[in-house]
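1. Structural data only, the sequence is not supplied:
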């Protein structure tokens, strides 16, 4: 959600800014812009729409400069218009890019108007530009002006600022939104995501909340929230440029669906090597996991559905009470907390604002410790957690999460079995069985991927529909939820999911010949119950699309379409059944001609409320 890139170098930075913004397109945006210092002025190009349109305009203007900032905007305050696009400029002297939301922007706007400032946009960001300009008039130094300005901001932000008064300085600050510094030779960078600067450098510094940084071509100076100079650790990013390219695939979502066998293998590798042991979760894990008496899972969207799946595993395998809540709801209620309950947060990016704030709230209420399950090393949520399990999904570019979801499931399954082992509920034989199930999981997922041609054939029947219903039972109900989410995210078909047993308690009223009903029907203890629910659908004229295990003994008939996934894989069946619902959503979206990787109104990393 929104993206920032900035550069200061001894050569033209415009190509770096444009390429960086292209790398950030996956995050979701509606406009783009860059501003550079050139010829004693701030030159700015902004366009509504894709980065390519802004790039063409910059080329027409022959824009060049040694210092600049760029931004992809996802509208919050004010509509999708060029005046609302970033960068925002104050008096031709200050240019600012900003991710996040300034909660006190209205009060600051009125104050600045009283000081003689006029506003050209409806955004909260323009307030920052004018505030910096105001304090620059008093201090004469950009760094000091930004320092004073951010003290007056309430909310979440990552900002990059340049000024004509200091043409050799790039200043940035972070509070609640991700921001990093890239280190080069005779050149330095800022970005909201490492992908934006990978072509220039792999050496990065992750800023922490309250940090303020001053970049020149040769140096980086950082002060913390207490205004004290600090040295932040330098990391060498292992994200590969190839992971950010499409290769032979048509879309990143398609690529990432097909990368799941490898992503799962990479995530499972450490578990197969060490067994289900606390050390997988960090140095303190042995003590924390032995002493906990319950688990509270906090997450949003797809990660929330991973948490719902984990509840079944944690309670059945480990015998530990598990509660799962939507992070954005939990943080705004008066929660009762057991001091021996572990709070588990799940986030692909590690920067999801609602989840981060929910974690802070949970810890303030007295949870014994926090465990983060995350795909991005050194992101904010893992840094705020005592325990961490990093999934190894690799870069995920498509807005609709796929491989991040299935690797999260593996991480949560590992937690469940580890807890069960510590409590004496998982003996050596059971552990060996669980390890064997993990070992075979990538192969089972590959078998599910091989069903793509059959699923694609279904997509033509779905494409004209406006609504769909997904049904599952037990461990597979969250997979039905995930299937419905994927379908509405990228095809824009309204879809809902229910536990199949709830069908007759309301949703059955919606079923007719125009309502396709997708059923996840593994060969488990609830199979006969699911079959009964399917008969209820057929009796009302509903058309059934059934994902059944190879050994479930389903047969096709009029109004009943069946695709057989691999033979039932037991406790990890939910992971395998996630694949067909991902493929169904992808191919239905293709059939409807929507933008698969960049669905309307959505963003990859949600860093604002």
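-> Now that the structure is in, tell me what you want to look at. Owing to the predicted nature of the structure, the values given are computational and were not obtained by experimental measurement.

2. Going by C-alpha atoms from here, please, whenever you check contacts or count neighbours.
-> Noted.

3. Sticking with residue 214, tell me its helix or strand.
-> Using DSSP states H and E, residue 214 falls within strand 212-215.

4. Name the residues that touch whichever helix or strand comes after that strand?
-> The element immediately downstream of strand 212-215 (helix or strand, assigned by DSSP H and E) is strand 220-223. By C-alpha atoms under 8 Å, 6 or more residues apart in numbering, the residues outside strand 220-223 that reach it are 211-215, 229-232.

5. Compile those into CSV and extend it with columns for distance to residue 64.
-> Formatted as CSV, the contacts of strand 220-223 follow (distance: C-alpha to C-alpha, whole Å):
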residue, distance to residue 64
211, 30
212, 27
213, 24
214, 22
215, 19
229, 33
230, 33
231, 32
232, 31
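
6. Show me which of those residues are buried.
-> 211-215, 232 (16 or more other C-alpha atoms under 10 Å).

7. Tell me where the stretch 51-200 of the chain has helices.
-> 51-60, 105-114, 125-139, 142-150 (DSSP state H, counting those that start in this stretch).

8. What are the contacting residues of the second one?
-> Judged by C-alpha under 8 Å, 6+ apart, the contacts made with helix 105-114 from elsewhere in the structure are 124, 127, 130-131, 153.

9. By neighbour count, which of those residues wins?
-> Highest neighbour count within these, by other C-alpha atoms under 10 Å: residue 127, with 30 neighbours.

10. who are the neighbours in contact with that one?
-> Contacts here follow C-alpha under 8 Å, 6+ apart; on that basis residue 127 touches 105, 108-109, 112.

11. mind listing the strands for the stretch 201-350 of the chain?
-> With DSSP state E, counting those that start in this stretch, the ranges of strands along the stretch 201-350 of the chain come out as 203-206, 212-215, 220-223, 234-236, 294-299, 321-326, 341-347.

12. quick one: which of the contacts of residue 127 is nearest to residue 506?
-> Nearest to residue 506 out of the contacts of residue 127 is residue 105 (C-alpha to C-alpha; 44.5 Å).

13. and the gap between the closest one and residue 152?
-> Separation of residue 105 from residue 152 (C-alpha to C-alpha, to the nearest Å): 10 Å.

14. Just send the buried ones among the contacts of strand 220-223 back as JSON lines, with distance to residue 186 too.
-> Shown next, in JSON lines, are those (distance: C-alpha to C-alpha, whole Å):
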{"residue": "211", "distance to residue 186": "23"}
{"residue": "212", "distance to residue 186": "21"}
{"residue": "213", "distance to residue 186": "17"}
{"residue": "214", "distance to residue 186": "15"}
{"residue": "215", "distance to residue 186": "11"}
{"residue": "232", "distance to residue 186": "20"}
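
15. Check it against this one:
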């Protein structure tokens, strides 16, 4: 994995491919490359380790052109970061392939292909695909049938684009378990792993379904399903503009996205309430029938979305008396989950293409749940299309690898979702209206909280030369602490852990000293006095405390404790959304102070489409 762009046109597609790769840089990658069929029907390619700029420099030095081609940004899975392992992978001068995903049976296929005389020059599973397609071309098949036959021999997940000089005007692409979109232009066609890559050349897209293969030329695009039948998929006009992913004057995408949160939260909540209560219809036409059957919820997600799920457990159980379990998607389907009667399965994903979360959803569909539901930011994603109930977050494009506005909009959506589920259990109309008012006030609270940036810059100066940090919270603030620690480690590379504050005595207290900053989230709730006691335990060991405190807690700065007071009192439902914001700003400014790559942190990808 990570990013794919392909094109078939009557013009030179190299600039289109390069620009498409630039627009996919946010996904994270370690190398880049492209291949085209030139005017002499020759397969030509270039690859480079590092940024797309390095590939562009190489092409400036040794230019070539072509009207059909494919390009890729790679995030290493099989084999280290090297030019030999970068995509495209070739089978001699006859086939070039770019590929997202993992081919699980590549070793056995490699042995077979080596027996046929194919030599391998990389450590990748992708090179197997190129040779496999070539082996079928050698039997007399055309590119489309050679690709289709090869797909039947592959186990695993993939999005693939293949070209051959034998058919210099054709490009063939396919997807299974990894996203791929078809772009429809004026006398030209494109494919990409993300529509954002193609916005400069088209706003008309076909979101390919699981198992689809597409046969492209400049003039035509034919989609074939798993059965080999030509099918018609709807063309969707995107509302995004080509500059939707610009930085807008901010130094980094991440900072821009932090400051976009009031609007994103407002968009997520708007038009979803009537007469002071959330509308069931926001989950889809089947919600009115399915929600009364729900007696419990299983939440499955990865990374930041998992932390959102942990917050939702408090919303559902404390607010509505609805039993809830939360599980990491990569673990969920490898045990035998027990599904009590009346349980709803809820998957949370920013992209809707997270491989482990999608696999968990597909496993859940045959496991006896009342229904499946998704909270997601991408309406055309696989997760949305395959779920019974859907609640969109409306965060807009999120380019920074470290999630910010996607997380807070997930929390807002989960607050709304929790009310709808709890409505059919113990949440009465009076409390539902109170919670709705609190939730609708969150965008304004976040706007005020962003004014704490200067205070977080001062904290960041203290953190910049540290190697470890500890984050503490109690109740719903514990998942907020987890998210704060994750943000810090993702972009500053400081080792950070989060614990429930009551667990300090059970091990973490051994780590506390003057060089270990300890961040605490301190809303004024029923656990505040217990949290204060935990903070005293840190001070007694010489630890330096950094506390985000509600103005009603009475916690004030003094030697050994730096306190930033929130702009106003924050209720329990609001606290996870609002307290997250200064922790995002802290992580951002620590990373800036340390000089790391904020938007594209090392070793990470935005959309994790492999297990």
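-> Structure's in. What do you need? Everything numeric in this text was worked out from a predicted model, so none of it was measured.

16. got the contact list for the strand holding residue 214 of the first structure?
-> Strand 212-215 of the first structure is touched from outside by 8, 143, 147, 169-174, 188-189, 220-225, with contacts defined as C-alpha under 8 Å, 6+ apart.

17. Then stretch 578-592 of the first structure?
-> Contacts with stretch 578-592 of the first structure, where a contact means C-alpha under 8 Å, 6+ apart, come from 253-254, 257, 402, 406, 445, 448-449, 451-452, 455-456, 458-460, 462-464, 479, 482-483, 486-487, 490-492, 547, 595-596.

18. same question, stretch 600-611 of the second structure
-> 1-2, 25-29, 75, 100-102, 157, 177-178, 330, 351, 353-356, 399-402, 490-491.

19. Inside strands: which ones of these?
-> 2, 100-102, 157 (DSSP state E).

20. so who does residue 288 of the second structure touch?
-> Contacts of residue 288 of the second structure by C-alpha under 8 Å, 6+ apart are 280-281.

21. aligned partner of it in the first structure?
-> Here residue 288 of the second structure is matched to residue 286 in the first structure, going by TM-score structural alignment.

22. Okay, helices next: where are they in the stretch 451-600 of the second structure?
-> 453-463, 477-492, 528-540, 575-594.

23. So for residue 442 of the second structure, which of those helices sits nearest?
-> Between residue 442 of the second structure and the helices of the stretch 451-600 of the second structure, the shortest separation by C-alpha to C-alpha is 7.2 Å, and it involves helix 575-594.

24. start and end residues in the first structure for the closest one, please.
-> Aligned using TM-score structural alignment, helix 575-594 of the second structure spans residues 573-592 in the first structure.

25. ok, now stretch 368-378 of the second structure?
-> Stretch 368-378 of the second structure maps onto residues 366-376 of the first structure, going by TM-score structural alignment.

26. can you tell me the distance between the two ends of that stretch?
-> 26 Å.

27. so how far is that stretch off the chain centroid?
-> 16 Å (C-alpha atoms, centre = their mean, to the nearest Å).

28. Could you do stretch 514-531 of the first structure as well?
-> In terms of C-alpha atoms, centre = their mean, the centre of stretch 514-531 of the first structure is found 30 Å from the chain centre.

29. cool, and stretch 43-54 of the first structure?
-> Here stretch 43-54 of the first structure is found 25 Å from its chain centre; the criterion is C-alpha atoms, centre = their mean.

30. Give me the distance between the two termini of that stretch.
-> Terminal-residue distance, stretch 43-54 of the first structure (C-alpha to C-alpha): 13 Å.

31. any residues touching that stretch, and which ones?
-> Under the contact criterion C-alpha under 8 Å, 6+ apart, stretch 43-54 of the first structure has outside partners 18, 21-22, 25, 30-37, 57-58, 63, 72, 80-82, 85-87.

32. of those, buried ones?
-> 18, 21-22, 25, 30-37, 57-58, 63, 72, 80-82, 85-87.

33. tell me, how many neighbours does the closest residue to residue 119 of the first structure other than its chain neighbours end up with?
-> Using C-alpha to C-alpha, 6 or more residues apart in numbering and skipping the chain neighbours, the partner closest in space to residue 119 of the first structure is residue 126 (7.2 Å). Residues lying near residue 126 of the first structure (other C-alpha under 10 Å) number 25.

34. which ones are touching the nearest residue to residue 596 of the second structure once chain neighbours are set aside?
-> Among residues not flanking residue 596 of the second structure along the chain, residue 492 sits closest, at 6.2 Å (C-alpha to C-alpha, 6+ apart). Contacts of residue 492 of the second structure were listed using C-alpha under 8 Å, 6+ apart, and they are 587-588, 590-592, 594, 596, 598.

35. ok, now residue 506 of the second structure?
-> Residue 506 of the second structure neighbours (C-alpha under 8 Å, 6+ apart): none.

36. Check the one 3 residues further on too.
-> With contacts defined as C-alpha under 8 Å, 6+ apart, the neighbours of residue 509 of the second structure are residue 538.
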